[in-house]
Each structure stands twice: as C-alpha cells, then as structure tokens.
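**Q** Sequence below, structure please.
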Amino acid sequence: MTVESLPVERTLVAQDWRSWRRLQFSSRLPSLGARASRSMEDRNKVYKELGLFSLRKKIEDIVVRAETIAPTALELEQARQIKQEEMVRRYNLWDDPDKSSEILLTLGDSNDTVCFLKELKYQAEEVKLVTQLAEMDAINYWLFKQAYNTSVDISNQLSRYEMTKLLTGPYDKEGACIMIQSAPGSKESEIWAEKLMHMYLLWSKKQGFPGRITEKYSAKSGIRFVTVEFEWQFAYGYLSGERGIHKLIKGFNRDSIPCQIGMACVDVIPLFLVSTPEIPVEDKDIEVSTLLSCGENEHLVYRMERAASILHVPTGIRVQCSGERSHFANKIKALKRLKAKLLVLADQQEVSDITKISRDGIFDLWQEETRRYMFHPYKLVHDVKTNTQLPDLVSVLDGGLEPVLQAHVRHRHTRDS
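**A** Now for the predicted structure:
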C-alpha cells in the first residue's frame, strides 16, 4: 500500500463507518425512520401515531378508574334504592304529606343516581371497545380521539359523583345565590367584580346549568353589585367556600408589597329549590325600606323605587332584592334571602334557633380573604383557605374552577369529619 493511497482509503472507511452508524440508529427507532422522500401526509400520520401512545394511556387510566369505582358505587346505590322502595311500601303516604314528599324526593334521587351509574358503566365499556377497534384499524386516530373525549367526560362525571358524596351539609344539595360587591371607590375593583361574575357564569355553563343574573348595578368601569342565581342541585355545596374577599394583584413594588389591587366581596346563600324551611322572623325584628336611588338614569330610579331592602335588627344583617316587578315581590324574595342567610349563620354557630345567633359571632366577609389572582410578575391563583395554587390563571377566569372548588369541599369534609 502506497503512501499516496492512505488518505483515500481512510476516507472510504470513514464513509462506511458513518453509514453503519446511521443504519444502527435507524434500526433502534423504526417508527422514526421516515425518510426525507416521504410525503408530508406520511409524516403527519407518523406523528399522529406517536401521539396516540400517551392518549391511549390516559384513556386506559380513566377506564380503570371507572371500572374500579362505578360497580361498587352502583351496588351501594341499588341497596339504598331498595330500602327507599320498601319504606314507600310500608309508609302511608296520605298520613303525613310533608314526610311523604321527603321520602319520594329521596327515592327519586336514588333512582337518578342508579341510572347515572349504569350509564357510566356502559360508557366505560363503550370507550374500551372503541379503543380496541381503533387499534385493529391500523391505529385509527379519529376513533382514538372519540374515545378520549368520551373518557374525559366519564372522568368529570366520576369526579362530580365523588364530590356529591362529600357534600353532606344541611343545605349542600340546594341551589345557590351568589352576590358580588366591588370595593367602594375603586374603578379597578368594579372591573374586577364584573370579571368574577363572568367567571362564575362560565363555570356554571360548563357544568351544563347556566346561571341567571337577577339584579345588577353597573358602574362606569364595571359593576358595583350583582346577584346571580344557580338553580341546580349541589350548587350551594360547591360554591359555599367562595365567601370572602377575592383579590386581584397586578404587580408588586420594590418592597414586595402588592400594588394595583382590585377587590370584590363574594357572599353565597342557599337557594332552596323546593321550599324554604319555615323559620319564625318577627315583624318587630325587621325594617323594610326602599333602596336609595343613584340617579344615573330613569330606568335605574324606577328599579330602585320598587326594590326592597330588609334589615334584621337583632343580627344587623341586611339583604336586598330589586329583580322582581314590584316592591311587594321584591320584599317577599328579600325575606327568603334573609331566612336563608339566618339558617346559614345558625349552622355556622351550631345553634338550633335563629334567635340564639350571636351578633358578635358573625364574621365580616370584608375581613376574610379567600383567593388571590396574581397577574404579574407571574400568573398564579392562590386559594388562601386551602393553600391551593394553580398556575393556569386564564383557565380559572374562563370558568375552570373545579380544582379550587373541589379543594374547598375536601377541606370542609376533613374539618367536619
């Protein structure tokens, strides 16, 4: 071998070695061995197939969860349903109409829960079958997507069912009336109060039950006060932890003190879906008046004149209503809200009679911080009561309240158990 031929031979050996390394690398990753000559359609297909591995794992996890929880839950609910049916057969429904109504409502709830769990089991089996068909059909992406969407719905329904089992408070099954008031004299707070209103409305819509604005007092920048009613079961149980101050923080100064703050106070009372419990409220204990007009426009003046404001003298609680067509109708609805508020206070103070409510034991909601929504220097939602932190601020404001609401329910259940 001549000296002149060495560089050429070395070059050939190097080329062969690189070819061998490429061959080895491509053999280790056969699914990634798409050549440059493949069409864009083939590449997209490969990428979709690669993404199905994590998708399939998520589907399998949800199906396993459904197969673990649903059969046991269904067995328990069916046993409860049988007991309720036996009680109906033994009890003379004509003797006590109130008791009969309670028994029939409980039986109706049991029947609905049993049907719900049966449907959940069927959906889980269907998802499992669709996943198998998708694999048989050379990994059909669209079938997988259909199975995944259904499995997410199953997961959400399971979580909702688990939460209802924890909502055992005396009024947790009722609807909810939520009242939002902006901090006085702050344009930032008025804008923030309106944002909170939309957050709760979007959350309720995602649950499949839209909320209803019954009264709203607008300001130039946003709203001063708004009342929203949620007329569906367990709304109060979910939302009762929202009471208190919700604080918007747009930044911090050099001393790490929050600046550009907007504040709104949220209060929640049960909205009784069937009938309001009968509690004695003496006429001498209440003062009824009309709200003072703000003088912004004729429509508002008229609405304020027909509005009703009720002060409960022994406790100092004031409620109002302006969404009805007459002063009398507003007075009736405001009285219902007062009774609901008194029932909540009696439950919080663990007294059996509203006359035993201690005025000194009533918390000022403006002194109770519930949640912070931070926009800068980082986006974060910090729930003060449960110490839950969520980095996805936009999702929460768009109605993604489930993590913090569920944290409140679990916290309350742990505290009371």
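**Q** From here on, just use CA atoms for contacts and neighbour counts.
**A** Fine.
**Q** Just the buried positions in stretch 134-151, please.
**A** Buried residues in stretch 134-151, defined by neighbour count with 16 or more other CA atoms under 10 Å: 134, 139, 140, 141, 143, 144, 145, 147, 148, 150, 151.
**Q** Next: stretch 153-173.
**A** Neighbour-count burial for stretch 153-173 flags 154, 155, 157, 158, 161, 163, 164, 166, 167, 171, 172, 173 (criterion: 16+ other CA under 10 Å).
**Q** Farthest-apart pair in the residues you listed, please.
**A** Greatest spatial distance among the buried residues of stretch 153-173 (CA to CA): 154 and 171, at 26.7 Å.
**Q** Before we compare anything, build this one as well:
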Amino acid sequence: MASVESVMDLGAKRTEIEQLREQSADPELWNDQDNAQRVTRRLSYLETEVARVEAIRERIDDLPILFELAETESDPEAKSEAQAELAQLRKDIGDLEVRTLLSGPYDQREALVTINSQAGGIDAADWAQMLQRMYLRWAERRGHPTEIYDTSYAEEAGIKSTTFAVKAPFAYGTLRGEHGTHRLVRISPFDNQNRRQTSFAGVDVVPVVEHSDHIDIEESDLRIDVYRASGPGGQGVNTTDSAVRITHVPTGIVVSCQNERSQLQNRATAMSVLQAKLLERKRQEEQAAIDELRGDGSNSWGTQIRNYVLHPYQNVKDVRTNIETGNTSAVLDGEIDNFIDAEIRWLRSQEDTGG
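**A** Next up, the predicted model:
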C-alpha cells in the first residue's frame, strides 16, 4: 500500500485540490463554461481519489484490531468478518495499483468513444446499440458524465454508428484497451427461423484534445455538409438542417454531430471530434515509426478483442487476457471493470516489453 501511495503522490494531489478549490470559488471562472466544467470535474475526481486512498489506509490500520478482537472474544463470526474485510482490502488495493499504471501521455484525458456496426446486417446494428448501452451504463455506474454527440440509426433496428464522450479524468487511459472488434454470437431475434447469428461491431477510443495540442487542419481539406438530424427509423427530430458532417479529405476521416440545436454548435463539436481523431492518428503514426526502428512490424493489438456468446452457452471472454465470465447479462449491463483492469495490465506489459 505504501508503494501505491508513493506512486499516486497524495501530497501533490492535495496541493492541486487546494489550487482548484481557489479557482472554483472565483465567480469569474464561469465566464468560460468549458473551462469551469473541466476545473470542477478535475476537482471532484481528485477529491474522490484522495478520499478513496485515505479510506483504504484507515481500513488497513483497523484490520489488526478486528482480528485481535475476534481472537480475544473467540468469536468465529467476527473472525469470518475480519477475513472477508482482508480479502476485500486486497481487491481494493489491486484496483488502486491498476490506476498507477495509467501513466501514458494521454491516459489522464477524457475519452471519445465511437462504435460502428460491422458484418452481420441488422443484428450488427442491434449489437452496436447494445455496446453503446453497455459503455453508457459502465460510465453511469462510476458516476462519469457522458454526452452523445452523434447517432446514426439503422433502418430496421439498432444503430449504424455513434460517438459519445466520457467526461472524466483518465477515461481514455481506462477505456483505450476497449479499442477493437467485439464479436457477438446469439440466436437472432430478427430471424423467424431462430438461427444462430454472428455479428461484429468496432469500438474506437481516442483522447479528447486540449488547448495545448497542436493539430493543423486546413480549411481547404474539409468538406462540410449540413443535414436534418434523424431519429430511430429515419424519423426526423429537427425541423432545420442543423446537423453537421465534416469529412477530412486527406485522411478520409468523417465525423458528425447532431446533438445541439445550433448548426454552429454542432460544427464546433464535430471539429473537436475531428481534432481528437487526427491527434490519435498522429500518435499511432509516431508509434508505428518507433516500432519500425525497433524492428517490430506487427500490431500487438490485433483486431478482435472480445467474444460475447449468448448461445449455445453463456460466456464473455477477452482473447488477449483470457479473462472470462458466464454472467453475460451483468457484462452487457456495464459490469466490465474486470475486463478493463486486465486490459490495462496487459497493455502496460506490452509497452514495457516493446510488444
């Protein structure tokens, strides 16, 4: 626990908390809404982290007393409770250790998540929407604010694609291992012959850009289209052409936003998403150059990262870490922390070994 506390540098966090409290008390702060929200989110995150470590430290200090009382009173029930607390403490300290592994250059950023339906027709579109719900439920369970920027609905059911932000510090570092292809096997609810269907959806996770990031985007490289936002089944949700789609011609990257009423606001949000994707592309190109110098031409991430089997048996298994569970309903309801923690450890081991 002492090594975890040292790596987390509680002293520095407490100093930053005091500075952020001073900023949040300044009435001028809210003249810039975006900056004010960043300050308050960062303050809330740091206060929660410090309180979490302090609470675990108190429980560690209390643990010998629990065992001593159980021994003194020869109380089997009290001893059982003390042993359960010891097991829980080990798990909680392990969770803290995972957090100390998030030391990449962008790990502390908020995250932009894009989900696209792939092979599998209507089932793939439904699967993409199931994944969107899974991540939004995961964020909700952790108290992380989210904002859906764009959703393109499929004609019959589900979605073609969606982009949403997870607005919490370290969201990118936490979720970046989710990047890749997710495979679903089930009896198709859309097949009147009840045949088994395999569907695929791609998840893309990039860090949110900050003012310090320098991404050059030439206006001449952009193709900007405006259109009317639509809901499920092609139903119009806006009476004006306020949705914005931006194509970055040199790279072919396409982003869109339709969550705001104003075309200008949608354009600004779409530009920030484009900047985030270009930043991630730049990071990947730099990493590829390093890998080439190292003589590693392969991509250790692979493509397919997790299998979700709902028929003929129930199982979710990560193909990289071999973490698995038969509680598929809990996973699809956002209980994916075991997978995420294992991914963080796996990614760090890959980076440490140059994989």
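**Q** need the buried residues of stretch 134-151 of the first structure in TSV with distance to residue 66 of the first structure and secondary structure, can you?
**A** Listed next are these as TSV, based on distance: CA to CA, whole Å; DSSP: H, G, I helix; E, B strand; the rest coil:
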residue	distance to residue 66 of the first structure	secondary structure
134	20	helix
139	24	coil
140	24	coil
141	23	helix
143	20	helix
144	18	helix
145	19	helix
147	14	helix
148	14	helix
150	12	helix
151	9	helix
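**Q** how about TSV for those, with distance to residue 13 of the first structure added?
**A** Shown next, in TSV, are those (distance: CA to CA, whole Å):
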residue	distance to residue 13 of the first structure
134	47
139	42
140	45
141	44
143	49
144	48
145	49
147	52
148	51
150	56
151	55
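**Q** Could you point out which of those is nearest to residue 229 of the first structure?
**A** For these, the nearest to residue 229 of the first structure is residue 150 (29.7 Å; CA to CA).
**Q** so the closest one touches residue 127, yeah?
**A** Yes - using CA atoms under 8 Å, residue 150 of the first structure is in contact with residue 127, at 6.9 Å.
**Q** In three-state terms, how would residue 259 of the second structure be classified?
**A** Assigned by DSSP: H, G, I helix; E, B strand; the rest coil, the conformation of residue 259 of the second structure is coil.
**Q** how near is the counterpart of it in the first structure to residue 303 of the first structure?
**A** In the first structure, the residue paired with residue 259 of the second structure according to TM-score structural alignment is residue 323. When distance is defined by CA to CA, to the nearest Å, residue 323 of the first structure is 8 Å away from residue 303 of the first structure.
**Q** Who's the closest spatial neighbour of residue 202 of the first structure, skipping the chain neighbours?
**A** Leaving out its chain neighbours, the residue that sits closest to residue 202 of the first structure by CA to CA, 6 or more residues apart in numbering is residue 399, at 4.7 Å.
**Q** nope, residue 279 of the first structure is what I meant
**A** Counting by CA to CA, 6+ apart, the nearest residue to residue 279 of the first structure once its immediate chain neighbours are dropped is residue 339, at 7.1 Å.
**Q** Map the one you found onto the second structure.
**A** Residue 339 of the first structure maps onto residue 275 in the second structure, by TM-score structural alignment.
**Q** Tell me if I'm right that its match and residue 214 touch.
**A** No - if you go by CA under 8 Å, residue 275 of the second structure and residue 214 don't touch, sitting 9.1 Å apart.
**Q** Which one's more surrounded, those two?
**A** Neighbour count, other CA atoms under 10 Å: between residue 275 of the second structure and residue 214, residue 275 has more, with 21 against 10.
**Q** Tell me which helix or strand the more buried one sits in.
**A** When elements are assigned from DSSP states H and E, residue 275 of the second structure belongs to helix 263-294.
**Q** do the same with residue 264 of the first structure
**A** Residue 264 of the first structure belongs to strand 258-271 when assigned by DSSP H and E.
**Q** which of the residues in that strand are buried?
**A** 261, 262, 263, 264, 265, 266, 267, 268, 269, 270, 271.
**Q** now the angle from it to helix 327-348?
**A** Orientation of strand 258-271 of the first structure against helix 327-348 (axes from the mean of the first three to the mean of the last three CA atoms, to 10 degrees) gives an angle of 100 degrees.
**Q** How about the aligned partner of residue 117 of the first structure in the second structure, nearest residue that isn't a chain neighbour?
**A** Using TM-score structural alignment as the criterion, the counterpart of residue 117 of the first structure in the second structure is residue 53. Among residues not flanking residue 53 of the second structure along the chain, residue 5 sits closest, at 7.5 Å (CA to CA, 6+ apart).
**Q** Remind me what the helix holding residue 275 of the second structure packs against, helices and strands.
**A** Applying 3 or more CA pairs under 8 Å, 6 or more residues apart in numbering; DSSP states H and E, one finds that helix 263-294 of the second structure contacts strand 196-207, strand 243-248, strand 253-257.
**Q** Downstream of the strand holding residue 264 of the first structure, the next helix or strand is which one?
**A** Downstream of strand 258-271 of the first structure, the first helix or strand assigned by DSSP H and E is strand 286-289.
**Q** what range in the second structure does that next one sit on?
**A** With TM-score structural alignment as the criterion, strand 286-289 of the first structure aligns to 222-225.
**Q** Mean distance of that stretch to its aligned residues in the first structure, please.
**A** Compared with the first structure after fitting, stretch 222-225 of the second structure deviates on average by 1.2 Å (mean CA distance after the TM-score superposition for the first structure).
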